[in-house]
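A.B. asks: Pasting the sequence and the predicted model now:
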Amino acid sequence: MTDFWKGRRVFLTGHTGFKGSWLSLWLERLGADVAAVSLAPETEPSLYRKLAPWDDRGHHIIDIRDAGALLDVLQGFEPEIVIHMAAQALVRRSYENPAETFSTNVMGTANILDAVRQAPSVKTVLVITSDKVYANNGSGIPFVETDTLGGKDPYSNSKACTELVCQSYRDSFFKARGIQLATVRAGNVIGGGDWSKDRLIPDFIRAFESNQPILLRYPEAVRPWQHVLEPLGGYLAYAEALTLGSDRKLPDALNFGPHPESFATVSELAEALGRAHRVEDVWRLAPGEHLAEAPALTLSSALAFDTIGWQPRLSLQQTIDWTAAWYRANREGEDMRAFSLGQITAYEEALS
């Protein structure tokens, strides 16, 4: 990694979540000056608490739907770069409470962008959406950034709406001021420290610790699995390129996904996790009817390579090994802040 981030003022949302906790730690390691807003951690245990201590002066518990509180923190901090990660990120929860999902993901993003509109210090805004923003016909053909946006379930649809909100603010306000606004769409992210409900890795870990097989709803569904540090490294590289400028126009959106050989079914990943944990009886088909999910979802990251030189560094097996090692270290009582920093260091070495 370069020295670009040293001393940069970064406003981050969603810092108590899985990806946000990892990015907070990485930005701290890079020497960035961070102000962050998020809800309190929603799981126990939580990665955010595992990685403590944090600088409490820069971390704020705020709902991004509270536009006034958000504006106060952002304007008071005067950031140069805004990275917006806060979201309701679970598909099944979006079926249970669609209005909450839309209000958080769509209006929460509008609140962020409106605060930026009133903050003259901001040069770059990066909004994290999802690989699920595309209209998916189940063909399995990797999506590219120019494919049609869509999304049938409330979560996916809310993220497609978020993309349109970003497009509107970009064209209506930010272009005239020279503010760079881009969106990023990452594949299925896994890694140590995720304890969310209805996600494969934490569901597997809970089943493993209970000596039970994991119950899979859609074992044959294909997903673009990647380690959490892969897209986060892409976000950092993209934000840097947007801030410094480029001889060629950078795209308004980029995909960050794994190499095609890392595309795998849910059951294949579960079985690989079983081998890493020396478990033979790994999974069962979950009984009952299940909410609709796309049977296949894959991404092309060719544009990210062509424009900012980003490409994934870890194979699927390395991703599984790093993930299993993190949870093993946690069970054995290691210092997980130090262990996580060690994985970030190892990943930085893979980039060089």
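C.D. replies: It's in. Everything numeric here is computed off the predicted structure, so don't read it as measured data. Numbers count the residues shown, from 1 in each chain.
A.B. asks: drop to CA atoms for contacts and neighbour counts, all remaining ones
C.D. replies: Will do.
A.B. asks: since we're on R331, how many residues are nearby?
C.D. replies: 10 (other CA atoms under 10 Å).
A.B. asks: I128 now?
C.D. replies: Count around I128 with other CA under 10 Å applied: 22.
A.B. asks: One more: the one 4 residues further on?
C.D. replies: Residues within reach of K132, counting by other CA under 10 Å, total 28.
A.B. asks: same thing with the one 3 residues further on?
C.D. replies: The local packing of A135 (other CA under 10 Å) involves 16 other residues.
A.B. asks: Kindly report the same for the one 4 residues further on.
C.D. replies: Residues near S139, counting by other CA under 10 Å, number 11.
A.B. asks: part of a strand, is V189?
C.D. replies: Yes: the assignment for V189 by DSSP: H, G, I helix; E, B strand; the rest coil puts it in a strand.
A.B. asks: Check it against this one:
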Amino acid sequence: MKLLLTGANGFVGQYVQAALPCVPLPVGLDLRDRAALTAAVAAVQPDAVLHLAAQSFVPAAFENPHETFDINFTGTLNLLEALQSCGFTGRMLFVGSGDTYGQVPETDLPVREDHPLRPRNPYAVSKVAAEALCYQWSQTSGFEIIMVRPFNHIGPGQSSRFAIADFARQVTKIRVGRRAPVLLVGDIDVTRDFTDVRDVVRAYTLLLERGQNGGIYNVCSGREYRIRDLLRQLLTLAGVEATIEQDPTRLRPAEQRRMVASFDALQRDTGWQPEIPMEESLQDLLNDWEKPRQ
């Protein structure tokens, strides 16, 4: 099977390339360039598509919502049209986001796929729109599309723009004496649903094989982790003692206090469940930050 991969250079894309034989889009190709995208897809003639490429950093989405929408929605439309023009009849997996649910009342946890979508930032809006587009095409085009809503990822290689990866970076610097024993954090008394990136990629692989056309699936661990507890676990694993200081610049307005989701639909259709324990994910993150950075 010839798998076309968009977003190959991103955090998840690198794990997809390690796990599966796939054909990435040419380096530097912009999904907004219809002609170049159409030519690239025609050259590959894929049997399946994993569409990861997106502008996914929420602060950047607020700074430039037009760009975010152009990449995430219009870029997806360009990809769908490129696939159609080359006679694609396979399956495509569209990667959305658990962020599309927006503020979820604690009484509705764990969140399931039938929960209303109430996006609260331009990134989430773009993903809701692109997901709706993909559903329409799953019903009216000559190929099948499965949609996923992944929740928080964790694992080695993740950018320090994300909280747990940043904590691992800070803890490692303290451990090797390159930083005073003070950790700068945001609001760490919230909970999130974290899944190891390698388990996420396995879920995507199974859904490409077994997911239902037009189906929407949460990809999550089904476990609620308090950020403060994960930070303490990182400190313990590294054998480090440090004080914790809240940095006001890291606080987000109207933060969701608790989040956990259900992967029942994913398990029902594919048999998937998370396999990598949190302690292993955290240790691998710490080990990764030990390596020299370019």
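C.D. replies: Structure received. If you're wondering where the values come from, they're calculated on a predicted model, not measured in any experiment.
A.B. asks: any idea which element the aligned residue in structure 2 for E271 of structure 1 lies in?
C.D. replies: By TM-score structural alignment, E271 of structure 1 lines up with R232 in structure 2. Following DSSP states H and E, one finds R232 of structure 2 within helix 227-238.
A.B. asks: Leaving out sequence neighbours, find the closest residue to the aligned residue in structure 1 for I146 of structure 2.
C.D. replies: Taking TM-score structural alignment for the superposition, I146 of structure 2 sits opposite A182 in structure 1. Leaving aside its chain neighbours, A182 of structure 1 sits nearest to D252 (4.7 Å; criterion: CA to CA, 6 or more residues apart in numbering).
A.B. asks: Return the residues in contact with the one you found.
C.D. replies: L181, A182, T183 (CA atoms under 8 Å, 6 or more residues apart in numbering).
A.B. asks: Just the ones in strands from these, please.
C.D. replies: If you go by DSSP state E, the contacts of D252 of structure 1 have L181, A182, T183 in strands.
A.B. asks: Next, format these as TSV and append distance to A99 of structure 1 and neighbour count.
C.D. replies: Below are those laid out as TSV (distance: CA to CA, whole Å; neighbours: other CA atoms under 10 Å):
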residue	distance to A99 of structure 1	neighbour count
L181	26	24
A182	25	23
T183	23	23
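A.B. asks: I'd like those laid out as JSON lines, including distance to G333 of structure 1.
C.D. replies: Shown next, in JSON lines, are those (distance: CA to CA, whole Å):
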{"residue": "L181", "distance to G333 of structure 1": "41"}
{"residue": "A182", "distance to G333 of structure 1": "40"}
{"residue": "T183", "distance to G333 of structure 1": "38"}
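A.B. asks: any idea how far I83 of structure 1 is from the match of I146 of structure 2?
C.D. replies: 10 Å (CA to CA, to the nearest Å).
A.B. asks: Now do the shared contacts for those two.
C.D. replies: Counting by CA under 8 Å, 6+ apart, the residues touching both A182 of structure 1 and I83 are V125, L126, V127.
A.B. asks: Which helix or strand contains the second one?
C.D. replies: What that stands for is L126 of structure 1. Here L126 of structure 1 is assigned to strand 124-128, by DSSP H and E.
A.B. asks: in that strand, what's buried?
C.D. replies: T124, V125, L126, V127, I128 (16 or more other CA atoms under 10 Å).
A.B. asks: Figure out how far that strand is from the centre of its chain.
C.D. replies: 12 Å (CA atoms, centre = their mean, to the nearest Å).
A.B. asks: And stretch 13-22 of structure 1, by the same measure?
C.D. replies: Offset of stretch 13-22 of structure 1 from its chain centre (CA atoms, centre = their mean): 8 Å.
A.B. asks: tell me, it lands on which residues of structure 2?
C.D. replies: Under TM-score structural alignment, the match for stretch 13-22 of structure 1 is residues 6-15.
A.B. asks: What lies in contact with the matching stretch?
C.D. replies: Contacts for stretch 6-15 of structure 2 (CA under 8 Å, 6+ apart): 5, 16-17, 24-25, 49-54, 157-159, 197-198, 201.
A.B. asks: how does it look with 10 Å?
C.D. replies: Residues from elsewhere that reach stretch 6-15 of structure 2, judged by CA atoms under 10 Å, 6 or more residues apart in numbering: 5, 16-19, 22-27, 29, 31, 49-55, 79, 153-159, 197-198, 200-202.
A.B. asks: what about I244 of structure 2, which SS state?
C.D. replies: Assignment for I244 of structure 2 (three-state DSSP): strand.
A.B. asks: Isn't V104 of structure 2 up against L117?
C.D. replies: Yes: under the contact definition of CA atoms under 10 Å, V104 of structure 2 touches L117, with a separation of 9.3 Å.
A.B. asks: Identify the spatial nearest neighbour of E280 of structure 1, chain neighbours not counted.
C.D. replies: G274 (6.4 Å).
A.B. asks: Where do the helices of structure 1 begin and end?
C.D. replies: Taking DSSP state H as the criterion, structure 1 carries its helices at 18-30, 47-50, 67-77, 91-96, 98-102, 108-117, 154-169, 175-177, 200-209, 229-244, 266-276, 302-308, 316-331, 336-351.
A.B. asks: any chance of these in TSV, with distance to L285 of structure 1 too?
C.D. replies: Converted to TSV, these look like this (distance: least, CA to CA, whole Å):
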stretch	distance to L285 of structure 1
helix 18-30	27
helix 47-50	29
helix 67-77	43
helix 91-96	17
helix 98-102	27
helix 108-117	36
helix 154-169	24
helix 175-177	50
helix 200-209	13
helix 229-244	30
helix 266-276	10
helix 302-308	35
helix 316-331	22
helix 336-351	33
